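Novice: quick one: sequence and predicted model below, then my questions.
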Amino acid sequence: MWANVVTLLCVLHSMEAVFMITLPSVEVEKKIEELGRRKPYVMFSPNDASSISKNLTNIEEEFHRQPTEAKNLVDLAESLNLTTLVKALEQTGLDNIIDHEGQYTLFAPTNEAFLNIPKWASNIPLKELLSFHVARGLIHGDEIQNDRLARTILSKRDIRLNIYKNGDVVTANGSPITAVNFTAHNGVLHIIDRVMVSIYERGGTIVKQLSRCPSFKTLTKLITIAGLNDALHAKGPFTLFAPSDEAFAKMPADCIKHLVDNPPMLRQVLLFHVAQGSWFSAGLEDGMSLESLQTSKLSIGIQDGSVMVAGKATVTSPDALGSNGVIHAIDTVIVPPSMEKKLAKIMSKAAKKQKRLIGSNKD
């Protein structure tokens, strides 16, 4: 009996709600059924017929409220006060793309992040820069895995996702992700605290990226001499601690010549500069050791905010991105511990020989 009364009341109130919201009754019934599954307060009790009217009011409010909550990604970014990003998207026309198409994951820099873009990055076309922050498809926070690659809307360029420090630090191309899982009807938004300005060329492995930079001419030549081009073009990922031309200039010329004349030894020295895995600066910790491709371990130290490698080299420019890893510029060439004595002995003999030659010329 009560069940029939409740049913009749529901129908009458539903009809009233139909006229109030000017929608076909079929749609309202579907909405009621959906909310009944999702929300406990819609499940009526025969002993509480007085609550039916209140519950139907809740249904109506929910029906009207939901469309305004289903923001697109641009509106969502604006509601999160990411105003610089929104203006940049509008300026480049990317707002129209991520407003209406697909399912996207937007890695959204804060306003402060835009203020801290390095000067050298001012030459990057803004549309290209922003496209590098939009991944195709949905990637929620719990779906991020270490070294997962997310294909962006910038042709054949990926965002590399990493998890460090037991999950306390999660990065996108080395930029820490500070908040996750803001949801829009056409995607998901994660907030990052740095603009991802290091954009590699299509297919730009760490070796190819080195060749683009005039500061690494010596290293690029030595990699070729050592026969490491193919190895460093591989999938990886790798972390290359790259000595600049100035770093090689600090070495005795005879030492470099000896390495060039002995490619197997040169190969071992260079492999000591490459760690397995992608280690952005946000993931490096004082006292940690990384496995190098030379098999010796690379010690990492952090002093006054500076990263030290193998106790001798300082990172001068971190987090340059390649398709298969990351590059950190360093100011000193490092030598595997197993080769230090041998190389020092060779250099000592070379110095004595040079001294004898100078003496004989004076005679």
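Specialist: Arrived safely.

Novice: C-alpha only now, for contacts and for neighbours.
Specialist: OK.

Novice: quick check, central residue of the chain?
Specialist: Ala172 (1.6 Å; Cα atoms, centre = their mean).

Novice: adding another structure so you can compare the two:
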Amino acid sequence: MMRLLVLFAFVGFASALTIPELATQLGATELVKLVTQAGLADTLSSKGPFTVFGPTNDAFAKLPKSVLDLLMKNKQLLIEVLKYHVVSGSVYSSQLTNELTAPSLAPLSATAFVNIRFNIYNGGKLITADGSPVVLANQNASNGVIHVVNRVMWPLPFLNVPGLITREQAQFSTLLTAVEKANLVATLSGGPFTVFAPTNAAFAKIPADVLNKLLANITALTDVLTYHVISGTFWSASLSDGETPKTVEGKTVKISINAGKVSVNNANVQEADISVTNGVIHVIDTVLLPPSFNINSL
């Protein structure tokens, strides 16, 4: 069990307030409004207990207007999104471990629920739920506990790394071809992994004849692909400027953060924090090449 640091409030006596009442007191009024609109207020005021990862008002304000409008119009989707922020039982930060997954109340099928992945970084200074940092933990209600998070979590259809790039072939068809040619589908179904995934446009920066040679050279292709993979789940909130994580290929990449924009070596992160069942994907605009790798000598 990890030690709680100053960020995380002392677990004391349960409040007399229910979860919706406590959320209101904590300032998460948008969450309470949506919970009421979804018809979940009575459930979250019942005996429970429940653990709620409650987004701040600012977290909801960060959502695109089109997404908010969709949630307003689609009650079933709103219910599923809100249920993805709830776990049965009272779960305190001291009970969380890195890479732990726990079922939310959001249904995945008739018999299963969508898991939330928890990660712990910097000796417990940062805890994330599905990549969303916990900014205030262990707030006791009469029927459970609230952990305040600064990003709305979204119950995407859960797929593993190969499943996601297969589904998104419009963006990743070249990457999928490369993974299949290198016989890495089974490997990338394990993990957990952090994958920096080059788009088709990223591969298109490589001259066609050179790319064809790379795809035909399984050893070189494997080196290049595994240079895009880090063991463990590293959401964008956990990345820091100048860090050099080791890749599965064996060499390191350099993370740079400037004015909120993240790059990996010479590649820019175009979309971060795509949740998959075995880690996270960050979309990049340039193919990464291991140091001393000469792509033109293939």
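Specialist: Cool, the structure landed. Predicted model, so just to flag it, every value in this text is computed and none were measured.

Novice: can you calculate the TM-score here?
Specialist: A TM-score of 0.85 describes the superposed chains when it is computed by TM-score structural alignment, normalised by the length of structure 2; 274 aligned residues with a Cα RMSD of 2.0 Å.

Novice: from Lys257 of structure 1, how far off is the residue nearest to the centre of structure 1?
Specialist: As judged by Cα to Cα, to the nearest Å, Ala172 of structure 1 and Lys257 of structure 1 stand 40 Å apart.

Novice: over to Ser215 of structure 1?
Specialist: For Ser215 of structure 1 relative to Lys257 of structure 1 (Cα to Cα), the value is 20 Å.

Novice: which of those two has more residues huddled nearby?
Specialist: Neighbour count, other Cα atoms under 10 Å: between Ser215 of structure 1 and Lys257, Ser215 has more, with 16 against 11.

Novice: wait, that one touches Ala242, no?
Specialist: No. Counting by Cα atoms under 8 Å, Ala242 is not a contact partner of Ser215 of structure 1; they are 9.9 Å apart.

Novice: hey, where'd the helices end up in the stretch 51-200 of structure 2?
Specialist: For the stretch 51-200 of structure 2, applying DSSP state H, counting those that start in this stretch gives helices covering 57-61, 65-73, 75-83, 161-167, 169-181, 200-204.

Novice: can I get the ones you listed in a markdown table with distance to Pro49 of structure 2?
Specialist: Shown next, in a markdown table, are the helices of the stretch 51-200 of structure 2 (distance: least, Cα to Cα, whole Å):
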| stretch | distance to Pro49 of structure 2 |
| --- | --- |
| helix 57-61 | 24 |
| helix 65-73 | 26 |
| helix 75-83 | 14 |
| helix 161-167 | 34 |
| helix 169-181 | 42 |
| helix 200-204 | 47 |
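
Novice: tell me where the stretch 1-150 of structure 2 has strands.
Specialist: Assigned by DSSP state E, counting those that start in this stretch, the stretch 1-150 of structure 2 shows strands spanning 50-55, 86-88, 100-107, 113-121, 126-129, 132-141, 144-149.

Novice: right, so of those strands, which gets closest to Ser15 of structure 2?
Specialist: Ser15 of structure 2 lies closest to strand 132-141 among the strands of the stretch 1-150 of structure 2, at 4.6 Å (Cα to Cα).

Novice: so which bit of structure 1 is the closest one matched to?
Specialist: Here strand 132-141 of structure 2 aligns to structure 1 at residues 175-184, judged by TM-score structural alignment.

Novice: how far does that stretch sit from its chain's centre?
Specialist: A distance of 12 Å separates the centroid of the chain from that of stretch 175-184 of structure 1, by Cα atoms, centre = their mean, to the nearest Å.
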